[in-house]
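1. Generate a structure from the sequence data that follows.
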Amino acid sequence: MKWNNKFGKIIVFDKERISRFNLNNQTNEFLISLGLPEEAAPFLTFVKDNDIQYEGILRLTDYFEFLEPEFERYIVIGSNGSGDEIVIDNLDHCKIKLLDHEDYFSEQFMNSSIDKLANALIIYQEFIDDVLSLYGNDGFLDGKYSFEQIDQLKSKLIESDKGSISEGSVWLEEIEILIANKNEIR
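-> Below you'll find the model as predicted:
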């Protein structure tokens, strides 16, 4: 898998920096060779290749020093538009999770691996691109997409990573937001 030009700047990480987190080989290789986009839809931003608090790839306990040692398992790779942290869970097979900063970092499943996260970002961006090509620059924000397009998005996300649309997952929540926005506009 290679990132396409839909995401702007891609941040590839230093091998030595990544090695200190003891991630699995697949996750290490992905971060070192393919990296992460600086930002992606829906309102996600990703960390930089540095050790600066609140900016770089660090343990959650390096971001928030008041947290107990059990939170060291989480490696921060980004955040959503609400300021919740996107993390790699080092004790759960390097699954990608979203941690709710307003609920003492409670977990929400996002993807089963870093490459599944990348696929989901591409799928979601392709959904947006399709909507924009059909309905113009305001098509997405104006909710001009169809329920059929939402169903196709959901099917592609399931095909890529079945668990990504499980109950309470980040991507299922995003699908529900799209449906709610569409219903509100109707």
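2. Every contact and neighbour count from this point should use C-alpha atoms.
-> Fine.
3. so Phe66 is in which element?
-> Here Phe66, judged by DSSP states H and E, is contained in no helix and no strand.
4. this one next, for a side-by-side:
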Amino acid sequence: MTIAEIKEYWSAQGQPTSTFSSIQLPDADLSSSTRQFLEEAGLPTDAAPFLSFATQDNPPYLVSTQYDFLPASFKRYVCIGSDGGGNPIVIDSLTQHILLLDHENDFVVQYMNSSIWQLAEALIAYCEFGKQTVALNGEDAFLDANFSDELFADLRLKLLTIDSAAFTENTFWAGELQNLLANREYYRTESGT
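-> Modelled structure (predicted):
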């Protein structure tokens, strides 16, 4: 996807993206591609699955400035958001990979995506899955995990195509897909369908 396509997509969802000047970005070895994304495309403030991202009022920062007790190796992580549990979503400035740091488990690293560009595409694929689920099954369908096997398979294929590395064991997106299936089973059991 292009910068314009990303911005247009989120604007159409009523979620304009937040971009940052080079002055607002922390002093880290971010690649020119990553910097370009943050300066020109940006991410929405909020996106499914329960993710929040940096805004003009809360720009990206070095994780080591927020959590000064962490080892020096954490100076390479630039925080760009968090999940619903408050775990930082970061860019690893050495690899440009997007990671989740589990703040309740000694900041253990969980892989999300190979780059911020792939994260952006994955977020859009997940948003489209939610929209299609609601369109087919009603307003509460996405929250109630009322999706078809076909929609799920389509989401899985899209995410795999976007970033196959995001589907190795214990990765964020692999875990999210497992959560979707577990939630669907739970709601089906609860409703008796």
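5. How alike are these chains, TM-score-wise?
-> Once superposed, chain against chain, the TM-score is 0.93 (TM-score structural alignment, normalised by the length of the first structure); 181 aligned residues with a Cα RMSD of 1.3 Å.
6. what about the closest residue to Ser115 of the second structure other than its chain neighbours, distance to Trp117 of the second structure?
-> In this structure, Ser115 of the second structure finds its nearest non-sequential neighbour in His97, 4.9 Å apart by Cα to Cα, 6 or more residues apart in numbering. Counting by Cα to Cα, to the nearest Å, the separation of His97 of the second structure from Trp117 of the second structure is 10 Å.
7. more neighbours, these two?
-> Neighbour totals were compared for His97 of the second structure and Trp117, and Trp117 leads with 22 against 19 (other Cα atoms under 10 Å).
8. Need the counterpart of that one in the first structure.
-> Counting by TM-score structural alignment, Trp117 of the second structure lines up with Asp115 in the first structure.
9. neighbours around Glu5 of the second structure, how many?
-> Glu5 of the second structure: 11 surrounding residues under other Cα under 10 Å.
10. Would you mind listing the outside residues contacting the helix or strand hosting it?
-> Element membership of Glu5 of the second structure, judged by DSSP H and E, is helix 3-12. The contact list for helix 3-12 of the second structure, computed with Cα atoms under 8 Å, 6 or more residues apart in numbering, reads Pro16, Thr17, Phe37, Glu40, Ala41, Gly42, Pro44, Ala120, Ile124.
11. which one of those sits closest to Asp83 of the second structure?
-> Nearest to Asp83 of the second structure among the contacts of helix 3-12 of the second structure: Pro44, at 13.4 Å, using Cα to Cα.
12. Contacts for the helix or strand following the helix holding Glu5 of the second structure next, please.
-> Tracing the chain C-terminally past helix 3-12 of the second structure and defining elements by DSSP H and E, one meets strand 17-18 next. Contacting residues not belonging to strand 17-18 of the second structure are listed as Lys7, Trp10, Ser11, Ala41, Gly42, Leu43, Pro44, Thr45, Ala54, Thr55, Gln56 [Cα under 8 Å, 6+ apart].
13. Pull out the buried members of those residues.
-> Lys7, Trp10, Ala41, Gly42, Leu43, Pro44, Thr45, Ala54, Thr55 (16 or more other Cα atoms under 10 Å).
14. Closest one of those to Ile80 of the second structure?
-> Using Cα to Cα, these come closest to Ile80 of the second structure at Ala54, 5.2 Å.
15. Aligned to the closest one, what sits in the first structure?
-> So Ala54 of the second structure corresponds to Val47, using TM-score structural alignment.
16. for the contacts of strand 17-18 of the second structure, which one is nearest Val90 of the second structure?
-> Ala54 (10.6 Å).
17. what's the distance between the closest one and Asn146 of the second structure?
-> In terms of Cα to Cα, Ala54 of the second structure sits 30 Å off from Asn146 of the second structure.
18. swap in Phe50 of the second structure?
-> The value you get for Phe50 of the second structure to Asn146 of the second structure, if Cα to Cα is used, is 18 Å.
19. Could you do Lys158 of the second structure as well?
-> Lys158 of the second structure is 19 Å from Asn146 of the second structure, by Cα to Cα.
20. more crowded one of these two?
-> Asn146 (21 against 17).
21. three-state assignment of the more buried one?
-> The three-state assignment at Asn146 of the second structure reads coil, by DSSP: H, G, I helix; E, B strand; the rest coil.
22. same thing with the one 10 residues further on?
-> Counting by three-state DSSP, the backbone at Arg156 of the second structure sits in helix.
23. which position in the first structure aligns with it?
-> Arg156 of the second structure maps onto Lys154 in the first structure, by TM-score structural alignment.
24. separation between the residue lying closest to that match once chain neighbours are set aside and Gly139 of the first structure?
-> Counting by Cα to Cα, 6+ apart, Ile175 is the residue found nearest to Lys154 of the first structure once chain neighbours are left out, at 7.0 Å. Using Cα to Cα, one obtains 17 Å as the distance from Ile175 of the first structure to Gly139 of the first structure.
25. Pretty sure Ala122 of the second structure sits against Leu159.
-> Yes: applying Cα atoms under 8 Å, one finds Ala122 of the second structure in contact with Leu159, separated by 5.9 Å.
26. hey, what's in contact with both of those two?
-> With Cα under 8 Å, 6+ apart, Ala122 of the second structure and Leu159 have no common neighbours.
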